[in-house]
Structure formats: C-alpha cells, structure tokens
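Student: Provide a 3D model corresponding to the input given below.
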Amino acid sequence: MISLTEAYVDSLAPNAGAIKNGRDLARKGSFPLRCVTEDQKLLFGECKGSGKEPYRCSIDFVQEGNPVYRCTCPSRQFPCKHTLGLMYAYVSSSSTFETADIPSDVADKRDKAEKREEKKAAAEKEGAPKAPRKVNKSALVKKITSQLEGLSILEKLVLQLVHHGLGSVDKKTIQLIEEQAKQLGNYYIPGAQAALRELLLLLRNDDEREAIYTSAIEQLIYLQALVKKSKAYLEKRAEDPDSPMETDSALEELLGHAWQLAELQELGRTRSNVELLQLSFLSYADHARGEFVDTGWWIDLADGTIRVTRHMRPFRAAKQMKEEDSFFAVVQTDELFVYPGELNARVRWEQSRFRELEEADYRKVKQLAAASYPDVIKKVKNQIKNPLSDKMPVALVAFQAIERIGDTYILRDAQNKQIPLVTNLLEAPHQPTAILELLQPEELQEQTALIAFRHELDSNRLVAQLMSITTDRRIVRLLY
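Tutor: All right, here's what the predicted structure looks like:
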C-alpha cells in the first residue's frame, strides 16, 4: 500500500526546479487520467504535453522504498516532472484517482524483473555467505607504488614551502603549486590533490594575504600529517597486500578512495533497522574539488548518534544529477551503511521508507541531547587534536538558555557552563543567529541545539556555530 507524503515526493525530485514543475502540473490539473491499482502499489496516468499525444507515466511501488518510474517523455531528469506531478496529485486532497487494473506493459516489466531476481537468487547457494571480493595483488601493489610516488612529490613541495616560509610565496611559487596539483592527478590520490588545491586557493588571495596566513598554516599542517600517515599506511599495505583496509579512521577517504557499499558490507560497517531524523542541511560549493556538496546532519533516534550524509555533484554534471535538500520526515531503513570516521561518521542507504514526525520524536531528540558541556567539549577536543580529523565536529546539546551578551550569543547549560557562538564556521549565506531574534522566548529556554565546533588557532579557543534548535513541537533550522 502506498504511503505518500509531500516530503517523500520532494526527496525523490532531482532538484528544486523539478519539485516546482511537478507541483505546477498537479495544481493545474494536467492529468486527465489518474489511476491507482487496487493494492495501491502502482500509480499511472496521462499528462498533457506539448504534442498531440499525452505522456504516459507510472510509479511502481512493488518494492517498498525503491519505486520504479516510467514515462514516455524525452526528459533526461529522473524522475521527470510528469511522474513527480502524478505523485503530488495523489498526495493532494483535491485529486481523485480511479481504481484500475495494472496496464499490460507494466505487468510485463514486473514479470521480467521478478524473473531476473529469481535467477539471481538461484545462482547463489542458499544460506552460503557471499564470497569475499578478490583482490588483484599485483594491481594493488602497482597502484600503491604510484600513490607513494605522488605523496613523495607532495612531501617535497610542503617541506619547500615550510622551509622558505609563507611570506616568500610569489607568483612563481603559486605557479609551481598549481603545476604540481595538476600532476598529482596521475597518482591515484585525488583527496591529497584536492587538499593541495585548497592551499592554492588560499595563497591566490593577494588582497588578504596576511589574513589567510593562519588558514594556510593549518592547511600545511594537514598536508604534512596526511603525507606522513598515508606513507606509513601504504608502505605497510605494499608489504602485505592481504592486510585489511584502514577503517578506524577516514584515511582511505582522505586519500581519495570511494568506498563501495559492498566493501562496507563486507567490513561489517552496517546497522539494521535504523530511524534517522534530519536536524540540519546545507549545500555549498567545494571549489578545490570542483563540486557542490549537499550535506545533511541526522540524529539516530535509537542512540542519539549524529550522522552525516554527503552528496557530491561535480560542477560539470550538476544539472544532470539529483540535488539533495532539507528533509522533514523520519527516514526508516533496514540497512544503514556507515563509512569509516569519528564523531560524525558519514552514512548512506539504498532503500528507505518515511513517516511523518510525531510529538514523541521531538521529545526523543531532547532526551538524547548531551546535558554536560564539559563532556561534549572533551570529546570534541580529543578529535580535533588529530590534524586529519574533521575540524568541525557536530554535537547535540541541551541548553538552559540562549543569551545575548553584547554583540554575541552564548549557550548556557543547567550548571551555568557556557559555549560562545559565532556565525562564520560553516559556508552559510547568512548569519544563523539573526534568526534567533524572530523566535519566541520559550524557544530559547530549556531546549536542544545542534552545534558545530571549531578551534580558533589565533585565539586558541573553542567556538561553536548554532545549526538548529529542537523544541517540543518543531525543529528550527538556522541553516538554509
């Protein structure tokens, strides 16, 4: 049985434009034929198009959490605005759907899909575990050798910059860094290449050269640590190709490894029957990597762990890729894949279901928030002292009050401990604290906040940025 909500349909859309176009079609009544099967697992209909013949579209929910979209339109978007519009029409209380039998073409496609699944299941031995992925040892050693060569090039450049000092950086030096950043693309270390490009972007800022010195020094420290730890790790793997990949940290991903879900599954990095609620979302441009990054911060409603989703869209292909957005329902997934990481490990899922938020969910979030600021700060400091760790860990904390002191805001807990708030940690196009002035007084007292931490090197203090507030009735998102 189909359980559709607007939030669910929004999550399926490839971008905001598709959401608008789909809703417009439903609002304008562009579907003269709207049908649903008796078991409510298939929606199908016809949509008026620019030609004489209408577009025939359908959404098949025979596999819950993994709908199949079909449409006769020539659009490259997936799902297209017509299938989205049909779902929006179904959600709308003003639209009526006629109960009808499954069209023969859809029934045939279902039958073929079922036979493929049966054939696949028959090919596997019943009850036998999946065979582990075979590693081509010679190819692996060859790749590692190339990676080590690239890291040696990067190491020489970093040592040269440290030896001469950032004050000596001129156009010739910047040109050298640019050439070597391009050269690193031949050594299977795209993560290290992007890190060098981040340094290059900083040093190109001639107008504020002195202002970026602190950030440039931090990036040099990061590059030096990445080279040192990566070389030690890769040299060990080259000697013993059968040794497992690093999963206690994000080192593999920092080098540029793209984890496959099958790899995570084999390594036991999955969790079953998980419910996630998104507390904050932000999309930004990563110019060093040449991609847009859609980032969501989610709470695991079972234990309060803060998880992160990252959806990367290369600049060149952004229009053809699905764009993530804020999500307002509870996600339910039978299998959650957890990437190697620390406090806020990245996660992903293939299939999911959704349910509307209930008052109990808001209460649950507040119950799971950390009450002791010293405990949270200790965990954060333990992470950021590692040069390769995420420099902006996120935590969920309870607060007694959010108060304004002069031009700044602070979080205060029940023990009168304070956390100073700033507005420039994340790449948001606005100041999140400006929204606080629009909230009701009770929403700034005895609630829960999601905050991002960062250690300021210049002042040697730990500061935080407010990302969202959870009350008994709603989630106030301060990033958008």
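
Student: C-alpha only now, for contacts and for neighbours.
Tutor: OK.

Student: compute the number of surrounding residues for the residue lying closest to Gln431 once chain neighbours are set aside.
Tutor: Once flanking residues are discounted, Gln431 sits nearest to Thr423: 5.6 Å by C-alpha to C-alpha, 6 or more residues apart in numbering. Other residues within reach of Thr423, judged by other C-alpha atoms under 10 Å, total 19.

Student: I figured Thr423 hits Pro432, correct?
Tutor: Yes - using C-alpha atoms under 8 Å, Thr423 is in contact with Pro432, at 6.5 Å.

Student: and Phe399, helix, strand or coil?
Tutor: With DSSP: H, G, I helix; E, B strand; the rest coil as the basis, Phe399 sits in strand.

Student: so what's it up against?
Tutor: Phe399 is in contact with 371, 411-414, 445-449, counting by C-alpha atoms under 8 Å, 6 or more residues apart in numbering.

Student: another sequence for comparison is provided below:
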Amino acid sequence: MELTESYVDSLAPNSSAIKNAQGLVKKRSFVRLNRSDDDSLLFGECTGSGSSNYECSADFIVPEKPVLRCSCPSRQLPCKHALGLLYALIGGSDFIVAAVPEDIASKREKAVKREEKKEQQAAEGVTDKPRKTNKSALTKKIRTQLEGLDALEKLTLSLVRGGLGTVDKKTVKAIEDHVKQLGNYYLTGAQTELRRLALLLSDTDDREKAYTYAVEQLTLIHAFVKKGRAHLTAKLDDPELAPDSVSTIEEWLGHAWQLAELKQSGLVSEDVELIQLAFMSYDDPARQEYVDQGYWLEQATGDIHRTVHYRPYKAAKHMREEDSFFDVALVKSLYRYPGETNRRVRWEEMASRPLAPLDLERIPAAANRSYADAVKRVKNELKNPLGERNPVMLLHVADVVRDGKGRYAIADESGQHIALDDAPAFGHGTVSLLPHVPAESLRDAALLVMFEHLPDSGRLVAQPLTIIKGADMIRLLY
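Tutor: Sure, this is the predicted structure:
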C-alpha cells in the first residue's frame, strides 16, 4: 500500500501525538532507520528520555491491520516513536534494508498461527457468532426497562400538567435525580434525553427559546416511551427475544450492537470504498461525552454514511481521537447499523489510497437534483421523533442566490430554493465562509448539506458542509 500523511494521521491517538511524532523527524531523533526487503516492516531506533534508545517498528504484513510497536514506557498506542517512523518514510528519509529482528519474526509467526486458526474456525462455521443470549437474564432486564419507562412517563406527564412556566431549580433537581435512577433501569438512551431536557430547562439566558426546544424534547421522550414500551412488550412475546435489526429502537434502549450480530442480520458489505466528505468533533453534555463524527460517501452506492466515536469525559484523555481523513478508505468489511438516513457504520480493518481526481469527478453523480424530493425525504425523517435529527444529503446546486439581507439560498435546475443557514445543534458555523469561496465553485456543483428544523422560527434550513466541483473539493467543515 502507498502510505500517505492522511492515513498516518488516522492511526494517531490524538493531535498531540501527530505533532510530537513529526517533531522527532524534524529533530532527527532517529539514529537508525531500517526496512525489510519486502517493505512490509519498518523498524529502527529513536533517542528518548531513557538511558538507551527506544526500539520501534511498524508492521504491515497485514496491510489493513498494521501493528505499531515500541519499547518506550508510553501508555499511548501507537506512541510518537512508532508514528515517527511512518512520517520519516513519507518525508523521504532513507531506510536501509535489514533482516527482520528475531522478536518481531517470532510475533509474526504467532500472528500467522492465530490467523490460520481463525480461517479454520470460519471453514468449520464456528466463528463470527454472536454471544449466546441468556434468555432468563434478558427477560428480567426487559421487565426492568418497562418499569423504567413507566416511571419516566409519570415524570414527563407531571411536567406537562404543571406547565413549563412553573419549572424552577427544585424541578430541575428532581429531573436530574431521575436521570441517575434511569441507570438502574438499563435505559441509557432515556438518561441522555432526560438530561438534555434538564439542560434546556436550566437555560436562563433565553427562556422563551429554551421552552420551545424543551417542548420538542418532551415530544421526543413521549415518543420514546411509547415506542420503547411497544417494542419491549412485543419482544417478551418472542421466544427468541431477537433484537430489531431494522429500526434504531434497540440503540435508543441502550443495546450495544456486536459486529457478529450485524453480520448475522445481513448488515455487512465487503470491499467498500469510502470518501470522507465532512468531519466534526463536539461536546455533548447530555451524553457527557465528546463526539467525533464523520460523513462518508460510499462510492458504489452513493449513500451517505456516518461514523460516530464517543469519548466519555472520564476516559477521554486515555482514548484515541478520530480526525479528518483525506484519502480513499478501502474497507474490507463495512458493518451497517439499523436505520434509514445516514446509517452509522463501523469497520475493523482499513487500508487507503490517495484520493484521485477521477474519484472526485464521480461524486456529483450521487447528488440529488430535485429539491422537492430532497425536502420531502428530510421532512419524512424529521416526522419520526426517533429518526435522524440532522439529516445530511448531497445536493446538486444550479446556482446560489442572496437576498437583500445577504442571506444565502441554493437553487436547483427547476428554480426551487433551499435556505442556507448554520444548524445550531453542533455549534460549528460555515455560512460565514461562503463569501470566501469563488462564485464559480458554487454553480453547477455538488453540495453536502446538513438539515435542521428550527422550532422557534419553524424554518427548515440547510448548512453547507462541503462543495465538490470537477476535481476539486472544498471542505467547510473538516
């Protein structure tokens, strides 16, 4: 495979590791740089704070699953020394051909045996099976969840009867206490949404706006209770207690999908090429997590998928951060979560290749050319309280217009318009960047947008994320 800087960045645990690794190359801290004769292994020595040099390596014997090792005491995986090897190669440093070290050869041999064992198990049909369900324990859990939904319904109904105007600090405190109790009912999704309601009701800066969004949130919680209860009740009547692999209700109820479950449900595709069109990181206080979210175009189908990586506050500094990716991702097995619009996807192994002009020229073919159809699809998604709140879609733009107040809108070939504005959900604005984009780049182009319904004004707006025209891609959010 051809290593690129974007691919190496994707292996790093965070931006600091990237900066430090590149710093090692600039300071010429590597005293030895070697490669195997087949170029599947890079290894060398790097000076460090220890009394002896650190021995580091990057093993690409399985290109989709590289193994980076180092003798340093760092808890980061991979560390800056192993990453530095890759940046040194990209930067043009000379790597001398040498024999594979014995310790790495031994580890490779063990890895080969593990792979052979996996292949044998796959041939015998004894691998990639979901964990066996303990039906008695699951039944008990479902009954507990139903009790939790009943308690949540009582709370929300009392808030509605009392009216949002009567909400005070004591009410918010009661809601926060109930958030903690929902953990005992295995309702993590409900915890998040109830905490989101508490945060809205705690907003004293703009009460009227906060109440508008709180009503939306209460509607969502009511729909969650209703659909969750119907799903769990039906599940109790199913002798197999099988999870729903079509809708998103299982995730809302806190089910963590195993890859083996997704594969068993037929939610996997082989040998998929993905292009990341947009990326964002944001703080979600309702989840008490940092969220890294990417939007990817599947080249073969034109579908827009999303990757989501959660980093809980308490463990964030020990977890790997996702980042922007500017190459083509070559995914061996792409696992899709249940859902409809912008389905969440995951993978275990990935290689890459540079993004070519031809890749970009193909993207506009996937753009929706009728805004009437696009808006209809978006509205149908937003009508479902448990659907995607911010659908992302690729649209063809015939022209961009501005009104007397300087507000932007895009037009399709029939002359129908969609207003452009920043979606406040994630706090990343892009409309202010449009004056810096050449006007020609915005005509007869493909535009990735994120929709949001603004309940305080009743408007449906689209936030521009990425512009693709010809062999050029301008990412406003990356």
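
Student: next step: the contacts of Phe399 of the first structure restricted to strands.
Tutor: 411-412, 445-449 (DSSP state E).

Student: of those residues, closest to Gln193 of the first structure?
Tutor: Ala449 (35.4 Å; C-alpha to C-alpha).

Student: could you find the counterpart of that closest one in the second structure?
Tutor: For Ala449 of the first structure, the aligned position in the second structure is Leu447, judged by TM-score structural alignment.

Student: next, count neighbours for its match.
Tutor: 28.

Student: excluding its backbone neighbours, what's nearest it?
Tutor: Counting by C-alpha to C-alpha, 6+ apart, the residue nearest Leu447 of the second structure is Ile467, at 4.7 Å.

Student: likewise for Tyr310 of the second structure?
Tutor: Tyr310 of the second structure sits nearest to Val291 (C-alpha to C-alpha, 6+ apart), 4.9 Å away.

Student: in which helix or strand does the aligned partner of the one you found in the first structure reside?
Tutor: Here Val291 of the second structure is matched to Val293 in the first structure, going by TM-score structural alignment. Here Val293 of the first structure, judged by DSSP states H and E, is contained in strand 291-300.

Student: give me the buried entries from the contacts of Phe399 of the first structure.
Tutor: 371, 411-413, 445-449 (16 or more other C-alpha atoms under 10 Å).

Student: from those residues, which single one is nearest Glu198 of the first structure?
Tutor: Taking C-alpha to C-alpha as the measure, Glu198 of the first structure lies nearest Ala449 of those, at 30.5 Å.

Student: ok now do the closest one, which residues does it touch?
Tutor: Applying C-alpha under 8 Å, 6+ apart, the residues contacting Ala449 of the first structure are 396-399, 466-470.

Student: and stretch 33-43 of the first structure, how far apart are its ends?
Tutor: 11 Å (C-alpha to C-alpha, to the nearest Å).

Student: and for stretch 342-360 of the second structure, what's in contact with it?
Tutor: Stretch 342-360 of the second structure has contacts (C-alpha under 8 Å, 6+ apart) with 1-4, 7, 63-65, 303-308, 326-338, 388, 391-392, 468-473.

Student: okay, buried residues for stretch 365-379 of the first structure please.
Tutor: Neighbour-count burial for stretch 365-379 of the first structure, with 16+ other C-alpha under 10 Å as criterion, is recorded at 365-366, 368-371, 373.

Student: which bit of the second structure covers it?
Tutor: Under the criterion TM-score structural alignment, stretch 365-379 of the first structure matches residues 363-377.

Student: most distant residue from the centre of the first structure?
Tutor: Centroid-distance maximum for the first structure: Lys52 at 42.1 Å, with C-alpha atoms, centre = their mean.

Student: on that earlier part again, which secondary structure state does the residue nearest to Gln431 of the first structure sit in?
Tutor: Per three-state DSSP, the secondary structure class of Thr423 of the first structure is coil.

Student: just the strands in the stretch 351-478 of the second structure please.
Tutor: Remark: strands assigned in the stretch 351-478 of the second structure by DSSP state E, counting those that start in this stretch are 392-397, 399-402, 408-411, 417-419, 445-454, 459-469, 472-475.

Student: going along the chain, name the helices of the second structure.
Tutor: With DSSP state H applied, the second structure shows helices at 5-11, 15-26, 80-90, 102-124, 135-162, 169-182, 188-201, 207-236, 249-252, 259-264, 357-362, 371-383, listed in chain order.
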